[in-house]
Each structure stands twice: as C-alpha cells, then as structure tokens.
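Participant: Predicted model and sequence below, questions to follow.
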Amino acid sequence: MDDPARLREPIYLDYNATTPVDSRVVDAMLPYLTRYPGNPSSGHCCGTSPREAVTAARSQVGSIVGASGADVIFCGSGSEANNLAIRGTVLASTAARRHVVTQLTEHPSVLAACRSLERLHGVEVTYLQVDGDGRVDPQVLSEVITPRTVLVSIMHANNETGVVQPVADLARIAHDRGALFHTDAAQTVGKVPVSVPDLDVDLLTIVGHKMYAPKGIAALYRRPGVSLEPIVYGGGQEHGLRAGTENVAGVVALGTSAELAARELASGRAEELRELRDLLFRHLEERLPGRVQVNGDREHRLPHVLNMSLDGIDADELLSATSSSLAASTGSACHAGGTEPSPVLTAMGVDDRRARGTLRLSIGRWTSVDDVERAAHLIATAAASYGAP
C-alpha cells in the first residue's frame, strides 16, 4: 500500500494520537455525502440506502470484536462511548449499587466521568494503583469490590505506554462478585485481536480515528441485557441510548475501517509492526548506549508502541529540535501555562526527571523501515547534543 504523500514528511510516529484516514475508507464514505443524502429513519426511498449502510456497518464493527451488530451502539467519540458505558451503567442502577472501580492510568474521559458521578450523584469510586510496569493486580481488584459495586472499568491497553491489562482475569473477578465490566479498547481494536467473548466484558469502547477512520465516530459494544441510561435523549436512535440522526458517512467509515483492520490482522500485520518497533529500539540503543529505558511491561504491551525515557534530555526540547522532521509525543503535558509529568508515568512511579525525558513513538499502517531508521537517526542526533547525562 502506498504511503500517503502527506505522511512522508515529517516522519509520523504518533499513530496512538490519531491515525491518518485510509483512502479506501474515504471512498466508502463519499456516496453518503453525495449520492445518498437521506435520513436513515425516513420511510421513503431516500432513506433506504443510508439505513442499509448503517446496518451493514453495525455488523462490520461487531464482527471485529466477535459480537453481533445488534450489540453495537454508534457514538460521536471514544470519550462519549466511555461516558455512556460508565454514567449509563451507574444511573441505570439502583441506589444500593453505587460503587465504581477504575484505575489511575485510565483515559481522562473515564476518570472525568467517574469524578462527575462522585460530585453530582454521590457515587463512591475506588481508583486502583498500578504496579511499576503499569498493570493492575487482579488480587487488588478482588479486595476492593463490595456488594455495592455496580461497575469495574479498566482499559484494555494504555494509550501512552501500550501496556495491556489482564482484562479477562479482571472481568472474571468482577462477574464473580456481581459487577459489570467495561473496557476502553480504543488502542487495541484493529491493532491486535480483540474478542468480547474471550475477554468476557459487558461493555467495550471502539474508536474510529485510532484505526484509520475519521475523527468523530466511535462505538460502544453492549452485552445483551445490560441496562444503560441514555447519554442523549431524543428520537430513539441507537437503541434509544444516543439520540440524533446518524452520521451515516462516519458510520460507514467505521465499518469499513473495521473490515480493513480485520483483514490486516489476519495477514500478520501486528507481527510486522512489532518487528519495526523493535528495530527502532535497537537502533536507539546502539546510538545511545545506556541511555534508553523502556517504560511499562516489556511482555504485555501493544506491538506498535515504544514508550521510552532518554537519560539526560528534555523530550519536549528534543522534539522541538526535530519538529519539522518528526511527529511524536512526549511524557509531559501542557498544564496551566507549564508542563507537568504524565499522570500515567507518575502513577507507575516514574520520577519527574525521567518522565520529562520520555518519548512515545507509535507506528502504524504506513510506517516503513526507512521511516524507522531515519527517526532513530534524528532522535539520536538530537539526544547526543545533550552529551552524557
């Protein structure tokens, strides 16, 4: 597959932030922006093609996670899907079941949803610590669940470190104690095999712009029988849980991207990405001996993500020095006019100095060996200018 011209410069190593839109996805969308403008809810002929397209996309999205299309609820973003899963579950529960368990390295949309439930509805939330590798210990979860626990929400893989959580083990503990389980799988669906029967989850978040569809479209898998309070009230679309006329072009894009990703997974692309990631790491280790430290579990992590700290550097300054040639993320975030270390790294026990020297390099569909080698050269050259730590 040809590398899109827009990605040739700078070298794009920020696929976890967002993926470029695949041209095949654009082609699938276009008819629903031009030839088929009808409302899927319309009873006349102009609603037929959009309605059929939405149904087909629902099946495509369900298929990539081993579910029925009937269990897929389309949303406007992963953050919205997470809010529907968390707030929807709690607000549909009885007053006797108002305890939620999550963990400190979740996506901000999960943490903010939980905090809003604490603030507005008096819900008790337990925030689990992670170990130095960024993983939740199932035993710790088993110790905090109570008869009041209605939901456990633990992400499938972390967006910064790529660390994969033991979701199946955690879900089993939740179910044994009568709680539902939600996982934010924004970073895993389409990147590695994901199966809701194997994970045994009740709710699972899927995000389009993490797998080569446009921004503004996502989905929530809901196990049959799970009750949710709607996130948007209105005309009854999306099983009455998310009112509003469907974004047909976006829905088609998500369905198409799911089908393309499923084919790619079947072809062994995940292993190819793992080899590219490891090649990038080896090049950096060779160029910067003793200065490269991987953050997060080395075994349980996504094949396309390298989160590493470079001793003796400031990652923001390093990226600024390469900004016209390399697009990547760092281990700090803008906050109140300054920068703060990543909360994810802090929760893992990474000190401020090391966090500020952290880069997140994430590769994807159009990353080549040449990209990896050039990126390693750019990073190592910039880092060398700092000298030995």
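Facilitator: Sure, I can see it.
Participant: contacts, neighbours, all on C-alpha from now
Facilitator: OK.
Participant: can you give me the helices for this structure?
Facilitator: With helices called from DSSP state H, the chain shows them at 23-29, 48-64, 78-91, 108-121, 138-144, 167-176, 196-199, 248-266, 269-287, 315-321, 343-347, 352-356, 369-384.
Participant: Redo the ones you listed as CSV? Include distance to Tyr127.
Facilitator: Formatted as CSV, the helices of the chain follow (distance: least, C-alpha to C-alpha, whole Å):
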stretch, distance to Tyr127
helix 23-29, 38
helix 48-64, 30
helix 78-91, 14
helix 108-121, 9
helix 138-144, 10
helix 167-176, 14
helix 196-199, 21
helix 248-266, 32
helix 269-287, 31
helix 315-321, 29
helix 343-347, 11
helix 352-356, 22
helix 369-384, 36
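Participant: And those: which comes nearest Leu128?
Facilitator: Within the helices of the chain, the stretch nearest Leu128 is helix 138-144; the backing value is 7.5 Å (C-alpha to C-alpha).
Participant: so which of the helices of the chain gets nearest Gly225?
Facilitator: Closest among the helices of the chain, once you apply C-alpha to C-alpha, is helix 78-91, at 11.8 Å.
Participant: for the closest one, the distance to its chain's centre please.
Facilitator: Here the centre of helix 78-91 is set off from its chain's centre by 15 Å, with C-alpha atoms, centre = their mean, to the nearest Å.
Participant: Measure how it sits relative to helix 108-121, angle-wise.
Facilitator: Here helix 78-91 runs at 30 degrees with respect to helix 108-121, directions being taken by axes from the mean of the first three to the mean of the last three C-alpha atoms, to 10 degrees.
Participant: quick one: contacts of helix 78-91?
Facilitator: Helix 78-91 is contacted by residues 75, 97-98, 109-110, 113-114, 117, 150-151, 153, 182, 184, 186, 203, 205-207, 217-220, 227-231 when judged by C-alpha atoms under 8 Å, 6 or more residues apart in numbering.
Participant: this is the other structure I want to compare:
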Amino acid sequence: MGSRVYLDWNATTPLRAEARAAMLEAMDLVGNPSSVHAEGRRARALVERARAQVAAALGAEGADVVFVSGATEAAALACAGRGLLCADVEHEAVSAWCAPELAVDASGRVAVAEPGRSALQLANSETGILQDLPEGLAVSDLTQAFGKVPFAFNWLGCAMGFVSAHKIGGPKGVGALVIRRGLDLEARIKGGGQEMGRRAGTENLIGIAGFGAAAEAAARDLAEGLWEPVLQLRNILESALCDDGKGTISVGKAVPRLPNTLCLVTPGWKGETQVMQMDLAGFAVSAGSACSSGKVRASRVLRAMGLGEEEAGSALRLSLGPGVTEAEGLRFAEAWMRARDRHRARAA
C-alpha cells in the first residue's frame, strides 16, 4: 500500500522545521515575559519578535497583534456580546456568537448589507470558497486564507481579523487576534495586564515563538510560489474525480477558491463512510471542518448553499499542501474511484 498520505491540511499542517527550532530555543528561556529582570527581558524580546513576524506576514504593521490560545478564543474575543451578524457558512467559532442572518447564494458567496455589524470569513475551510470582504467589516476569520493566498490586513478594511498557528505549520494551541490600532476591545480573560490589556495570563512563550517562525516561513513560501504546484495538483484531481460522468460534483468550482481545497459531493455515498474507507486505504481526508467532522450530520455549509440533506451528507474534503506530490495525489484518486465504483455496484 505504501506510506500514508496526508490530505487534510485545512484541519492542521505538519510542523515546520523553522517553528520547531524556534520552540526549542524558547524552551531554554527561564524568564517570565512580564518580569523586569534580564531573564524576563529576554523572554519579552522573544514574544515581541514573534509579534513582529506575525504582523509582517499578515500585512498588519501598525495594528495590534494579540496572542491567544487559538482562532476559537480569538473569535470569541472579537465577536462575543457585540450583536454581530454572520452567515451559516461561517465556522462555528464565529457563528456561536453571531446571528446567522446574512444570505448565502448557491455559489457560496455572502451578501453583507451592514459591514460594521457583520463577521465574514475570507476563506471557507470546507469548500475553500473566497469572499470579497466589504470595507468597514467588523470581523474577518482569516485562518484558512493565511499563508495560502496573498492579502494584507491593512488593505482588507476590516476592524479585526484572526488566525491560528497550526494552519501554517506552527504549533497547536496558539493564535492571534489582529486589531486595528486605536480600537477599544474589552478583555474576556482578566486578571493581568498581558497582551496590551486584551488577554490576561502569562504568554505561551514556546508556542508564540513557533508561531512567529512559522508565519515568517509561510509568507516566504507564498511569495516564492510554493502554492502554485498545489493549485495545479488540485485541478488535476478535480478533473480526474469529477469529469468522468459518474455524478461527483466539485463544490465552488465556478468561483475563486483556495488553491489547495477540493470539496467533492457524491450523492448517496456518505462522507463519513468515505473518510473511513480512505483511512483504511492509507489516506487522511475529512468530511468537512475538523471541529465538526466527528459529528455524524450533513454539512451546514453545504446546506446553506442550497444542497439537499443527502448531498450535504455526501461531501468529502481534500486539502493539499506543498508536501503532497503528484504521485501521491494520483494514488489517492485511483483508490477513491475504486471505492466509489464498489459502492455504486453494491447500491445497484
């Protein structure tokens, strides 16, 4: 069968060598970043270096970068208690705090009438569909777009955005909320003055160091074109899996998407069944967002786009990365098509 092939990069990415090295360096620092002695100042310098690295990678120079435990906490800090609106295609970390009143069309694009009262993702984790962010948007989930497509926070025109380290080759358990300079935001975790008074608690020094190094490396990879071969492989797989006349649909094919994401719908073949069969065949894929794919239910993202219950429950997500070779992708395609043919033969 050969070695396993990881095709779930939107869920989490392999740890970068640069991040690992930075984390090992941070492990040797004893100081608390809030202490004023030499040890504390060295720890503080590491945090501020990482803050500058993340800000530069995001195009957020001059904005406030607040380190938190991940995108979920950042979403809560940005959205909770503000009466914001969102669409049903948003990640649950956002929709948990917002009223799902924004309309979604069949192509997955969201209409925003009141940007200052709305939260809107830049890229969807399940379909890869990219949104056009309106000027003055209150909050944007930048998590999936970060490191995959070029953008700059300072050009987006939104008040706040957030990202997560483990989506760009950094460690799990650390993320950042980016806030337009001068914007007032009350802390939800209180008890200290850390992170400019926005998030109390001793900083996760090791995770933050890894995040900064990963952000710098991710920005470099994007500038050097490392995602172009990923896009080409995604398109090869899309053609092989959807253009053979056997009824598999590629969601979002007609609109701009992330270069690595392919959402396949094969009506009548449950997504979780496909995930299990591919896992046994040596391939890591998912049936949707990693935060919800463990729950046996139809994708609410696809339902919001107008797909029926059966179609929305028959989705498989492939999310590639620069470490995936064409040979590995084609090996997956062969295994998946064999499994689909077996499923159809049994259902006939």
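Facilitator: Received the coordinates, thanks. In this text, all values refer to a predicted model and were calculated from it rather than measured experimentally.
Participant: JSON lines please, covering the helices of structure 1 and showing mean neighbour count and distance to Gly190 of structure 1.
Facilitator: Rendered in JSON lines, the data for the helices of structure 1 read as follows (neighbours: other C-alpha atoms under 10 Å; distance: least, C-alpha to C-alpha, whole Å):
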{"stretch": "helix 23-29", "mean neighbour count": "17", "distance to Gly190 of structure 1": "14"}
{"stretch": "helix 48-64", "mean neighbour count": "21", "distance to Gly190 of structure 1": "8"}
{"stretch": "helix 78-91", "mean neighbour count": "24", "distance to Gly190 of structure 1": "14"}
{"stretch": "helix 108-121", "mean neighbour count": "17", "distance to Gly190 of structure 1": "21"}
{"stretch": "helix 138-144", "mean neighbour count": "14", "distance to Gly190 of structure 1": "26"}
{"stretch": "helix 167-176", "mean neighbour count": "20", "distance to Gly190 of structure 1": "17"}
{"stretch": "helix 196-199", "mean neighbour count": "16", "distance to Gly190 of structure 1": "13"}
{"stretch": "helix 248-266", "mean neighbour count": "24", "distance to Gly190 of structure 1": "5"}
{"stretch": "helix 269-287", "mean neighbour count": "18", "distance to Gly190 of structure 1": "9"}
{"stretch": "helix 315-321", "mean neighbour count": "19", "distance to Gly190 of structure 1": "28"}
{"stretch": "helix 343-347", "mean neighbour count": "20", "distance to Gly190 of structure 1": "23"}
{"stretch": "helix 352-356", "mean neighbour count": "21", "distance to Gly190 of structure 1": "29"}
{"stretch": "helix 369-384", "mean neighbour count": "18", "distance to Gly190 of structure 1": "21"}
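Participant: which one of the ones you listed lies closest to Ser309 of structure 1?
Facilitator: Comparing the helices of structure 1 under C-alpha to C-alpha, the one sitting nearest is helix 352-356, at 6.0 Å.
Participant: what packs against the closest one?
Facilitator: Under the contact criterion of 3 or more C-alpha pairs under 8 Å, 6 or more residues apart in numbering; DSSP states H and E, helix 352-356 of structure 1 touches strand 305-310, strand 338-341, helix 343-347.
Participant: now these in a markdown table, with distance to Gln293 of structure 1?
Facilitator: Written out in a markdown table, the entries for these read as follows (distance: least, C-alpha to C-alpha, whole Å):
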| stretch | distance to Gln293 of structure 1 |
| --- | --- |
| strand 305-310 | 5 |
| strand 338-341 | 16 |
| helix 343-347 | 13 |
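Participant: can you tell which of the helices of structure 1 is closest to Asn158 of structure 1?
Facilitator: For the helices of structure 1, the distance to Asn158 of structure 1 is smallest for helix 343-347, at 8.7 Å, taking C-alpha to C-alpha.
Participant: so who does the residue positioned nearest the centre of structure 2 touch?
Facilitator: Taking C-alpha atoms, centre = their mean, the centroid of structure 2 lies closest to Gln144, which sits 2.8 Å from it. Contacts were defined as C-alpha under 8 Å, 6+ apart; by that measure Gln144 of structure 2 touches 10, 122-125, 163, 167.
Participant: which residue in structure 1 lines up with Glu326 of structure 2?
Facilitator: When the structures are aligned by TM-score structural alignment, the residue of structure 1 matched to Glu326 of structure 2 is Val369.
Participant: How about the contacts made by the closest residue to its match other than its chain neighbours?
Facilitator: With sequence-adjacent residues excluded and distances taken as C-alpha to C-alpha, 6 or more residues apart in numbering, Val369 of structure 1 is closest to Leu276, at 6.7 Å. Applying C-alpha under 8 Å, 6+ apart, one finds that Leu276 of structure 1 lies in contact with 304, 368-369, 372.
Participant: related to what we said a few turns ago, any idea what the residue nearest to the centre of structure 2 aligns with in structure 1?
Facilitator: Counting by TM-score structural alignment, Gln144 of structure 2 lines up with Gln187 in structure 1.
Participant: returning to that earlier point: using ChimeraX, define a selection of the buried residues within the contacts of helix 78-91 of structure 1.
Facilitator: Command for ChimeraX that selects the buried part of the contacts of helix 78-91 of structure 1, burial taken from 16 or more other C-alpha atoms under 10 Å:
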select :75,97,98,109,110,113,114,117,150,151,153,182,184,186,203,205,206,207,217,218,219,220,227,228,229,230,231
